[in-house]
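Visitor: here you go, sequence then predicted model.
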Amino acid sequence: MRLAILGGGGFRVPLVYRALLGDRAEGRVTEVVLHDVDGARAGAIARVLADQAAGVVDAPAVRVTADLDEALRGADFVFSAIRVGGLEGRAADERVALAEGVLGQETVGAGGIAYGLRTVPVAVDIARRVRRLAPEAWVINFTNPAGLVTEAMARHIGDRAIGICDSPVGLGRRVAGLLDVPPGRARLDYVGLNHLGWLSGLEVDGQDLLPRLLGDHALLESFEEGKLFGADWLQSLGVIPNEYLHYYYFNRETVRAYRMAEQTRGAFLRDQQARFYEAMRSPETPAFQAWDATRAEREATYMAHNREAAGAGERAPEDMESGGYEQVALALMRAIARDERATLILNVRNRTTLPELDSDAVIEVPCTVDASGPHPAAVSPLPGHATGLVCAVKAVEREVLAAADSGSRATAFKAFALHPLVDSVSVARRLVDGYRQAHPGLAYLT
């Protein structure tokens, strides 16, 4: 099988390739095509992959192309991990928002809207090309904001657009570990939108074990989400939120931590990765070693501002282990290509899962996956306190999609103004102006 990776010069591509190297079964990926608008970055990552493949018999072949159509032709799977505007764009998203006293995180709040407005037109173009050049291919989307971008692509290629995220996987793994449940034994009752979901049950042999965790104050405070949110708040909610809900529940504290920090997350990653790619210009640089050292630093500082705001301390070593989105992507490809049934938390069209949303709304939910693709599983209803937030954020996503489709500045302004984390219509108006000035790619909004 052939896998095309769009954004093939992206820093996390070696994680995907490592997962592919471990797959020796029939019908595995045998060719990887890296596409990137930055040839130097793609070349650097190709060197890392070559180091990974050293000594591995029948490692998937890797080639690099700057031609998007060439990358797509003949692909069985397309992995979309593009970053429109690069990390400089992410840093600008944070900077413009923080100047107005609101959150600029890349998937949540004003930053997520700005990123979506830049990304959706590009993602739609990719989806149209896939429909024309590789109509049988499945698109696995990791491009953020993942739910929003997946919904934009699904409008053109239907259920063949599937979004993935490692955040629910990590949450399920941590909770299962606390309850001494072996990996793969638990059925997760989880639902929401990407970066806006809640775990309301963890079932083993028909028994829900989550109440045992929620009833143990000390156990709740011993893991990542408990440290972020506090045991008292989790017990009050009666569910375990996705870590990204910290931006909503503790927004004021997080914005303060971002504003006081020496660097925002985007600026840190921009500078860190610039050093990596610059070092890779030298043929003497040991490619994999340089990449792995940079990766370890990146993982150790994940959501550092939130942990600082919550007083949560450093990340636990087990939370920096691999096995995230690349394993979800591999399991998804295996299930479809080999008709091996798997249960995965994915971003897919709602159908009838959440009655609060229409059938085409992309949600994040456990799915049974087989050769015909993902099928959303039955889940518990959204808690009352979650319903309003999900509906409000989905309404904002729809305004972003409408603005990207029409080029309407007024619609983009409406998206900012309606977001729960933008606290003033006047602020929303200034955000539109600030982002259009910061990003030439938003000049289409008129």
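Guide: Arrived safely, thanks for sending. Numbering: from 1, shown residues only.

Visitor: only C-alpha atoms from now on, for both contacts and neighbour counts.
Guide: Fine.

Visitor: longest single helix anywhere in this protein?
Guide: Counting residues, the longest helix in the chain under DSSP state H turns out to be helix 109-133.

Visitor: packing partners for the helix or strand just after that helix?
Guide: Toward the C-terminus, helix 109-133 is succeeded by strand 138-141 as the next helix or strand (DSSP states H and E). For strand 138-141, the elements it packs on are strand 77-80, strand 161-163, judged by 3 or more C-alpha pairs under 8 Å, 6 or more residues apart in numbering; DSSP states H and E.

Visitor: putting a second one here so we can go through both:
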Amino acid sequence: MGDRLKVVVIGGGSSYTPELIEGFITHYDAFPVTDIVLVDIPEGRHKLEIVGALAQRMVQRSTLPISITLTLDRKEALSGAHFVSTQMRVGLLEARGWDESIPLRYGMLGQETTGAGGMMKALRTIPVLLDICRDMEALCPDAWLLNFTNPAGMVTEAIMKHTRIRSIGLCNSPIAAYKWLSGLYQVPTTRIYCEFVGLNHLHWISRIEIDGTSKLEELLAVGGSYSASNVPQLAWNDTLIRSLGAIPSYYLKYYYLHREMLEEQQSAAVKGETRAETVKRLEDELFDIYKQPELAEKPKQLELRGGAYYSEAAVHLMKAIHTDSFEVQTLNVMNGDTLAFLPSDACIEVNCVVTKNGAVPIPIERVPDGTIGLIQAVKTYESLAIEAAVTGSREKALLALSAHPLTDSVTSAESMLSEMLERNRKYVPQFFG
């Protein structure tokens, strides 16, 4: 890759960026990044400057020869990049608030990656990511695009279907599961192996081993599970967990505990405690901390954000590609023939072997009982939503919602869709001619 190694971070003003910088510093010996360019939009200039200044202090303290550049010019940033990481939020937290609040008025879940809110985020985000890919095709066609932007699986599938860019999607959920198990058994994550089956934010852990010895049965017996700060901490149904013979992603609570999660969201909204409002408070606190001129490291408070550890996963993935490591990571990649019940061009979330040529899915040992139908239904919704985002078709968008397991009335969904599109008019021009 030449003498200099350039990484571009789209959404560089994100609160996650300090964790990313920490990762580059920690892994410099194996992954010697020389140029880091943090890119944002004019509305994000203030945050970019705060985060950028902290990043520069972190690099300065490390004494490593890493250059940090801040810019609002995406094309200038992308020229000659080796890796591009995306961690953006089209419409900012205001749009997330709409995604969470509007569906509730129609008696439906409001969540940034699941259901109607997740679809609106996809409709806003996919066209922007495809524009970034077109710039990459012209300016850095051989670069790897590592996508964390949610809904990560849908965005990654759109990139794979509609561009020539080499892209892999990633999420913090798998690494959070490893950290949970590491703490539970007091062993390093290198001694743990988990098999993940499914889609982004719709996966099950069907195998858990420590030093080759299965721990799944004992975890199922005691109702063991992992969680995240951005999903309500409702308890699983123990009978369901034992019947599955697998540990579900915490996002599956929106499906298995649909009524309870909806009631929790409605109650939180009445009290002004939606996730968007919570994140806004957390981010305000984080950026006040980031401003402190004596701060030159990632603050502990960042772990309270829902996407904590994403950046750790992102740096590990870049390093694995760069070093041709053949290590196993859980990633969002094209299905091929890994899950025979899904289309070959579907994006799935499974374990992969990472090489300099990309991520190769590992054959699945077991798909948990009772999960195939749900995976197929959600993938049908995702594929239709991607088509709607690209074409601007309201009919496809409604068809996508009709296929989603959490849509209980297409008539209500059509009214909800019209309101959400109108509220997002600025960010979804493809639906307005």
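Guide: Received the coordinates, thanks. The structure displayed is predicted, hence computed values, not measured ones.

Visitor: now the longest helix of structure 1: which residue numbers in structure 2?
Guide: Counting by TM-score structural alignment, helix 109-133 of structure 1 falls onto residues 115-139 of structure 2.

Visitor: how about that stretch: buried residues?
Guide: 115-130, 132-137, 139 (16 or more other C-alpha atoms under 10 Å).

Visitor: and that stretch, how far from structure 1 on average?
Guide: Aligned to structure 1 and superposed, stretch 115-139 of structure 2 gives a mean residue distance of 0.9 Å (mean C-alpha distance after the TM-score superposition for structure 1).

Visitor: off-centre distance for that stretch?
Guide: 13 Å (C-alpha atoms, centre = their mean, to the nearest Å).

Visitor: and Leu344 of structure 1, what does it touch?
Guide: Val328, Leu332, Pro366, Cys367, Thr368, Val369 (C-alpha atoms under 8 Å, 6 or more residues apart in numbering).

Visitor: now, these that are in strands?
Guide: Pro366, Cys367, Thr368, Val369 (DSSP state E).

Visitor: would CSV of the helices and strands packed on strand 138-141 of structure 1 with distance to Ala287 of structure 1 and mean neighbour count be doable?
Guide: Formatted as CSV, those follow (distance: least, C-alpha to C-alpha, whole Å; neighbours: other C-alpha atoms under 10 Å):
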stretch, distance to Ala287 of structure 1, mean neighbour count
strand 77-80, 23, 24
strand 161-163, 30, 29
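
Visitor: can you redo those strands as CSV with distance to Ala412 of structure 1?
Guide: Output for those, formatted as CSV (distance: least, C-alpha to C-alpha, whole Å):
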stretch, distance to Ala412 of structure 1
strand 77-80, 24
strand 161-163, 23
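
Visitor: out of these, which gets nearest to Ala231 of structure 1?
Guide: Closest of these to Ala231 of structure 1 is strand 161-163, at 30.6 Å (criterion: C-alpha to C-alpha).

Visitor: and the closest one, how far out from the chain middle?
Guide: For strand 161-163 of structure 1, the distance to the chain centre is 11 Å (C-alpha atoms, centre = their mean).

Visitor: which neighbouring elements make contact with that strand?
Guide: Checking 3+ C-alpha pairs under 8 Å, 6+ apart, strand 161-163 of structure 1 ends up next to strand 138-141, helix 146-157, strand 342-349.

Visitor: which one of these lies nearest to Ala19 of structure 1?
Guide: Comparing these by C-alpha to C-alpha, strand 138-141 comes nearest, at 15.1 Å.

Visitor: touching the closest one from outside, list them.
Guide: 76-81, 149-150, 160-164, 329.

Visitor: next one: the counterpart of Glu217 of structure 2 in structure 1 from Gly197 of structure 1, what distance?
Guide: Mapped onto structure 1 by TM-score structural alignment, Glu217 of structure 2 lines up with Pro211. Distance, Pro211 of structure 1 to Gly197 of structure 1, by C-alpha to C-alpha, to the nearest Å: 18 Å.

Visitor: neighbours around the aligned partner of Leu331 of structure 2 in structure 1, how many?
Guide: Using TM-score structural alignment, the equivalent of Leu331 of structure 2 in structure 1 is Leu346. Neighbourhood size, Leu346 of structure 1 [other C-alpha atoms under 10 Å]: 32.
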